[in-house]
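Undergrad: Quick check, what structure comes out for this input:
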Amino acid sequence: MRKRARRKPASPSAAMDPLKTESYDYTLPPELIATEPADPKDSSRLLVVDRRSGRITHARFRDILDFVPARCAVVYNDTKVIKARLFGRKRSGGKVELLINRPLDARRYNVLIRGRVKPGTYLDFDEALSAEVEALNEDGSRTVRFLFRGEPLSFEALLPHLQRLGRVPLPPYMQREDTQKDETLYQPVFARQEGAVAAPTASLHFTDELFEKLKRRHDTCAVTLHVGAGTFKPVEAETITDHPMHSEYYEIPEQTLRCLDGDREILAIGTTVTRTVEHYVRTGRRFGECDLFLHPLNPPRRVDHLLTNFHLPRSTLIMLVASFLGLERTIKVYNEAIEKRYRFYSYGDAMLIL
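TA: Next up, the predicted model:
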């Protein structure tokens, strides 16, 4: 990812337009981009926003249970990050880097490949695992088949090879290579269903002990949304509603539907949970493709509270935060977080919106 040019800080004003992408811009000092998680994870900072009173409280994540409403049900995403980054060579010569985005069907995958790779090209990752590039897509991604000793691989059959050869797909803004400790740290403690290529970052603050305390105090239930590389795609259109929203596969277990169809308040652990729940509320579908774009003109209907991290400027994620807080308050909160030296992005600090 190219380094973003520094821009003037956004200042809340009556002239800010929630439909304009430039309204969601802000300037972040580079040193506030977290490249390592807090140690321990629940020692990260927590900014709590009370929407009714407007009060902002600065706390530590380990104290989150002091703020979660008593009768609130908590929904989390149990997706698990796979080692989706592969390094290999074209048979015609030259190194390649491939990032799996998502399976398309039983044998084909949408991937991102650095460099020029034409359809018909074969890529070798070791003596047995290879990929055939079948198509170049309009968005620059490729469609490939993975092969083991010449035989196409299903996603389940591919996973052991990724575990053996793949690398943890850290976000590009960290500007460092993954290490062995990222295999644990860039993974929620409640991760179960393999398929994500990016972590649901609000989940990364939980330790096993803190999550167990949460479960003792609150009803908890899981959804699965496999986070794709599209989550990092900036909004490039001038008007946010012209942005082609990326799509990600989701599933909601039957037992979770009882929570979603009830009348208890819901705290979503992360933007991925929010999108999943809100997509279900709008469509009634328990599984499928989620391409819901939440923003101030399309606010949540079912999720009452949100736990999230601090997100990239001009991203669909900061726009989702604004669907809870409104544009002006979102920019005010982000500017205060910068002033208070919070750490941003995937390994950064957290925000709880009540």
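Undergrad: use CA for all of it now, contacts and neighbours both
TA: Fine.
Undergrad: so where does residue 332 fall, helix or strand?
TA: Following DSSP states H and E, one finds residue 332 within helix 327-339.
Undergrad: Quick one: list the elements packing against that helix.
TA: helix 316-325 (3 or more C-alpha pairs under 8 Å, 6 or more residues apart in numbering; DSSP states H and E).
Undergrad: which residues sit against the helix it packs on?
TA: 24, 51, 231, 234-235, 271, 293-300, 310-312, 327, 329-330, 353 (C-alpha atoms under 8 Å, 6 or more residues apart in numbering).
Undergrad: those helices in the stretch 251-354 of the chain, which residues are they?
TA: 254-260, 271-283, 316-325, 327-339 (DSSP state H, counting those that start in this stretch).
Undergrad: Second input sequence below; structure requested for side-by-side comparison:
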Amino acid sequence: MHSSDFEYDLPPALIAQHPLPDRAASRLLVLERSNGVIRHARFRDIVELVAPEDVLVLNVSRVIPARLHGTRGPGSGTRGPSGAAELLLVRELPDGTWLALGHPGGKLKPGRTVRFGNDSAVEVVEVLGGGLRRIKFVGALDAPATLARYGEVPLPPYIRRPPRPEDRDRYQTVYAAHDGSVAAPTAGLHFTSELLERVRARGTAVAALDLHVGPGTFKPVEVDDLADHVMHAEAYAVSEDAAATVNERRQAGGRLWAVGTTVVRTLESCAAADGSIRPGAGETQAFIYPPYTFRAVDRLLTNFHLPRSTLLMLVCAFGGYEHVMGAYREAIAEGYRFYSYGDAMAVT
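TA: So this is what the prediction gives:
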């Protein structure tokens, strides 16, 4: 298939700029992938869709306040005027340095420093491909302390407003546990603690894994032939307990509900030929697009995704290209809210 097959026109007014006051009040488009039948519900109705024998799998990665605004300084061996700079921290490397995206890129050369307040600074160590830089913290504050004091929630570029204090709570799932993501696993934003308790009360198992979402999640596929696309890598971890819970439920006839495309990519990366999940940790570059045979996932909860995005391609692989693109057209006609703070769909 071609990336142009995944284009669609979205009125800008349907791009959600703010979350709803009640997480679970989001609309839910339910798509039956066997026949393309669509029905409309609310996210809180998920309790009626998930059966007692099923297992719900969550991504418990926590979004870090990864965006930093600072002032450029000369640094070791460099000259040049000061000015504003922005960094988006991506992940820490084993040697204690960090990968980061920087702006303005042309000004952030090796040896250049960026200061945050009077007690924190980073130095550019190396310029890498794809706009990335390797940086090290050289001020009084280390990375966690700097992010806690100066970091902003890394809202996606289609949310055209500055971050607000409430975004620290709302651009985060209620069950987030382990720091590492620079974008939210958005399908989970609709769950409240009370809604999860109702799911558990029905007998449904809930399992957790980690996939730390990187900035590449927002990047459109720029090549026409999907086979030429190079997928970004993201770190994941699946515990022995989570794998055992998933395997026991599926072997007993229950269905696996993946809460988000990040869960799908992780489980498909860890699945054996028979569909069983193997525990472990590593990085995945899984790029899932039609046609694809899923081994581990039976049902999918997800948000509405950007045109030409790898996320939309994954959903089309799961639900069927014609069915999913038709569902997007209906969602637009019905005024659904799109993207991170928008509504959800269940592909059953």
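Undergrad: Among the contacts of helix 316-325 of the first structure, name the buried ones.
TA: By neighbour count, with 16 or more other C-alpha atoms under 10 Å, these hold 24, 231, 235, 271, 293-296, 299-300, 310-312, 327, 329-330, 353 as buried.
Undergrad: residue ranges for the helices of the stretch 1-150 of the first structure, please.
TA: In the stretch 1-150 of the first structure, no helices are defined using DSSP H, counting those that start in this stretch.
Undergrad: and the gap between the alignment partner in the second structure of residue 226 of the first structure and residue 63 of the second structure?
TA: Residue 226 of the first structure maps onto residue 212 of the second structure when the alignment is built from TM-score structural alignment. Using C-alpha to C-alpha, to the nearest Å, one gets 8 Å for the distance from residue 212 of the second structure to residue 63 of the second structure.
Undergrad: which neighbours do the two share?
TA: Shared contacts of residue 212 of the second structure and residue 63, defined by C-alpha under 8 Å, 6+ apart, are found at 180, 181, 182.
Undergrad: how about stretch 330-346 of the second structure: buried residues?
TA: Those would be 331-332, 336-346, for stretch 330-346 of the second structure by 16+ other C-alpha under 10 Å.
Undergrad: If you could redo that for stretch 46-62 of the first structure, that was the one I meant.
TA: So, applying 16+ other C-alpha under 10 Å, buried residues of stretch 46-62 of the first structure: 46, 47, 48, 49, 59, 61, 62.
Undergrad: Same check on stretch 261-280 of the second structure?
TA: Buried residues in stretch 261-280 of the second structure, counted by 16+ other C-alpha under 10 Å: 261-271, 275-279.
Undergrad: and the residue sitting nearest the centre point of the first structure, what does it touch?
TA: For the first structure, the residue nearest the mean C-alpha position is residue 200 (4.5 Å; C-alpha atoms, centre = their mean). By C-alpha under 8 Å, 6+ apart, residue 200 of the first structure lies in contact with 77, 79, 188, 227, 270, 271, 272.
Undergrad: The last one -> the second structure?
TA: In the second structure, the residue paired with residue 272 of the first structure is residue 262, using TM-score structural alignment.
Undergrad: With the second one instead?
TA: Using TM-score structural alignment as the criterion, residue 79 of the first structure maps onto residue 61 of the second structure.
Undergrad: ok, back up a step: among the helices of the stretch 251-354 of the first structure, which comes closest to residue 184 of the first structure?
TA: Smallest distance to residue 184 of the first structure across those (C-alpha to C-alpha): 20.1 Å, for helix 271-283.
Undergrad: what's that closest one in contact with?
TA: The contact list for helix 271-283 of the first structure, computed with C-alpha under 8 Å, 6+ apart, reads 75-77, 200, 223-225, 227, 250, 260, 268, 285-286, 290, 292-294, 300-303, 306-308, 317, 320.
Undergrad: relative to helix 316-325, how tilted is it?
TA: 70 degrees (axes from the mean of the first three to the mean of the last three C-alpha atoms, to 10 degrees).
Undergrad: longest single strand anywhere in the second structure?
TA: strand 83-92 (DSSP state E).
Undergrad: What span of the first structure is that strand aligned with?
TA: Residues 94-103 of the first structure are where strand 83-92 of the second structure lands when matched by TM-score structural alignment.
Undergrad: Quick check: buried residues in the matching stretch?
TA: By 16+ other C-alpha under 10 Å, the buried positions in stretch 94-103 of the first structure come out as 96, 98, 99, 100, 101, 102, 103.
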